[in-house]
Structure formats: structure tokens, C-alpha cells
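A.B. asks: A structural model of the following input is requested.
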Amino acid sequence: MTKRTFMTEKGPRSVGPYSTATIYNGFVFVSGMGPIDPNTNKVIASSVEEQARTMFTNVKTVLEELGSSMNDVLKVTLYLKDIQDFALVNQIYKEFFDKDYPARTTLQAGKLPLDFSMEVDVIAAYKEK
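C.D. replies: As a prediction, the model looks like this:
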């Protein structure tokens, strides 16, 4: 098995020295994604719902760029600056996943990169082409 890294051309660019995703042994590990507009690479300043929608859209974009999808996601780790946003983010989360939801951990994080209000990383099943 060979480890392969991936840099997105359609999603937001990394804000540090790391790849957008790593592919290994039938899995894709997507790096943390925040509410960044992929056109400007700037954090969006809007409602919690719109930030969550942007964040999950970024993950979806990267997975689709790799030939995968949100239906292939096995594990989600969600970091919220304010745990009070949990219910609002859950409503948006349901827009991106079918009823067979992936396993998930949600944490309140003290400080996130670029002062994100939220960030998510995922692990998905991956089939090499």
C-alpha cells in the first residue's frame, strides 16, 4: 500500500503545511475544513448555519474531486468554538448526510485556526480508480 497525498483545486487551499487529504489502504483522510470561501480563501462572516453549510460543502467538494462522496464518509470529527451552536450545526449536517449517519465526535474547541467558529475533518471509504 502506498500513501498518496492530495491538494484540492476546487476547495479551499490549506492554511498551513499539510495536504488537503491523504489516501491510504482504502480510506481518504480529509484535513480539517472550516467555513472558508474557496474562491477567496477567506473565512466567511455570516450566520452559524451559513458557516456550517460552507464548511460541509467544502468537504463534499474535496471528496467529489477525489471521486468519492459524502455517502462514503465513515467518521466525522466536528469542532465547535461554541457548543451552543450544536443544534444549529446539526440541522445543516442533516442536509449533507443520509439517514445512515457516519460515526461522529463533536467537541468544543477553545481556539481554532483563523478564528474559525467551527471546523470538521472526515475519514471516508475510498476506491482507487
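
A.B. asks: going by C-alpha atoms from here, please, whenever you check contacts or count neighbours.
C.D. replies: Will do.

A.B. asks: quick one: buried residues of the helix or strand harbouring residue 51?
C.D. replies: Counting by DSSP states H and E, the element that carries residue 51 is helix 48-65. Burial within helix 48-65, assessed by neighbour count using 16 or more other CA atoms under 10 Å, is assigned to 48-49, 51-63, 65.

A.B. asks: which helices and strands sit right next to that helix?
C.D. replies: strand 27-33, strand 36-37, helix 86-96, strand 118-125 (3 or more CA pairs under 8 Å, 6 or more residues apart in numbering; DSSP states H and E).

A.B. asks: reformat the ones you listed as CSV; add distance to residue 70 and mean neighbour count.
C.D. replies: Output for these, formatted as CSV (distance: least, CA to CA, whole Å; neighbours: other CA atoms under 10 Å):
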stretch, distance to residue 70, mean neighbour count
strand 27-33, 12, 21
strand 36-37, 19, 21
helix 86-96, 7, 14
strand 118-125, 8, 22
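
A.B. asks: let's see this one next to it:
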Amino acid sequence: MRKVIDTGLPRGKSPVELAAVANGTLYVCSIPSRGDGSIVDGGIEAQTEQTLRNLKQSVEAAGATMDDVVQVQVFLSGEEHFQGMNAAYAKFFNAPYPVRATFIAGIIVPGANIEILAQADVSHVNK
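C.D. replies: Okay, here's the model as predicted:
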């Protein structure tokens, strides 16, 4: 059974949830949005940091930590953003790192150059 997590983050107008748990796994989607829903500017490092702060907030709302994140899928609007994303990404995870794949994709959110999907083990979290 799926349980939607209240992340405290702005949801926007699309018919989506930002985080849900099913069978001991947390599924999260994160973009570089501020609390008011606007997209962070200032380059890929700033956008990556905001996206990962939002991811961390979602993970913690589910009762877990970033060390519980098992897999991350990073979507970038262009390959020129890879090094900046990687530099900011390293600030949020400890070894052993989550399994990660990075894709170049057309991102639909206006102004966003990054979107992240992640899965975390929350089977140990008290229900």
C-alpha cells in the first residue's frame, strides 16, 4: 500500500506527489524550487544544492536520512552541467554513495536544469 509523505515543499499544479512510501521504499522527486515554488537561478551548482536540500527535506519527512538513499537518478538539461552538479552532489552524500545514473533530458519545468529521482530504504523507520 502506498503512503504519500507530506514533505512541506510546494507541489505545484501538476497531478503528482513529491514523495511516497511503498513496501519499505521511499520514492522521491525533487526539483530546484524554493519554498514559494519559484526556481532557483544562479547556475547548476545552486540549482543542484536546492534540489538536494529539497530531497533531504523529503527524506527526513519520511523519518529517514540521506544515508538511507540507495539510488539516485539525475536528469540534467545539458552535459555542460555535469561537473557543477557533481561538485554540489558530493556535499550531500557520504561513502558508501548511492547508486547513481545521470541522464541528459529535456526538463519541462521552466528555468530548471536539474531534476532528481531517488529511492531510499525506510523499512527501519517506525510506522
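
A.B. asks: report the TM-score for the pair.
C.D. replies: In this superposition the chains share a TM-score of 0.91, using TM-score structural alignment, normalised by the length of the second structure; 125 aligned residues with a CA RMSD of 1.4 Å.

A.B. asks: what would the helices and strands packed on helix 48-65 of the first structure look like in JSON lines with distance to residue 69 of the first structure?
C.D. replies: As requested, these are exported to JSON lines (distance: least, CA to CA, whole Å):
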{"stretch": "strand 27-33", "distance to residue 69 of the first structure": "11"}
{"stretch": "strand 36-37", "distance to residue 69 of the first structure": "20"}
{"stretch": "helix 86-96", "distance to residue 69 of the first structure": "10"}
{"stretch": "strand 118-125", "distance to residue 69 of the first structure": "8"}
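
A.B. asks: what range in the second structure matches the helix holding residue 51 of the first structure?
C.D. replies: The aligned range for helix 48-65 of the first structure in the second structure is 44-61, by TM-score structural alignment.

A.B. asks: the matching stretch against the first structure, how far on average?
C.D. replies: Compared with the first structure after fitting, stretch 44-61 of the second structure deviates on average by 0.7 Å (mean CA distance after the TM-score superposition for the first structure).

A.B. asks: ok, residues contacting that stretch?
C.D. replies: 5-9, 18-19, 26, 28-34, 40-41, 65-66, 81, 84-85, 87-89, 92, 112-116, 120 (CA atoms under 8 Å, 6 or more residues apart in numbering).

A.B. asks: do the same with stretch 110-121 of the first structure
C.D. replies: So stretch 110-121 of the first structure is contacted by 29-35, 43, 51-52, 55-56, 76-82 (CA under 8 Å, 6+ apart).

A.B. asks: let's go with 6 Å and repeat that
C.D. replies: With contact meaning CA atoms under 6 Å, 6 or more residues apart in numbering, stretch 110-121 of the first structure is reached by 30, 31, 32, 33, 34, 77, 78, 79, 80, 81.

A.B. asks: pick out whichever of those sits closest to residue 107 of the first structure.
C.D. replies: For those, the closest approach to residue 107 of the first structure (CA to CA) belongs to residue 79, at 4.9 Å.

A.B. asks: that closest one matches what in the second structure?
C.D. replies: Under the alignment by TM-score structural alignment, residue 79 of the first structure pairs with residue 75 in the second structure.

A.B. asks: and the angle for the stretch of helix or strand that match belongs to with strand 25-30?
C.D. replies: Per DSSP H and E, residue 75 of the second structure falls inside strand 69-76. Here the directions of strand 69-76 of the second structure and strand 25-30 differ by 20 degrees (axes from the mean of the first three to the mean of the last three CA atoms, to 10 degrees).

A.B. asks: between strand 114-121 and strand 69-76 of the second structure, find me the angle.
C.D. replies: Using the same axes, to 10 degrees: strand 69-76 of the second structure against strand 114-121 is 170 degrees.
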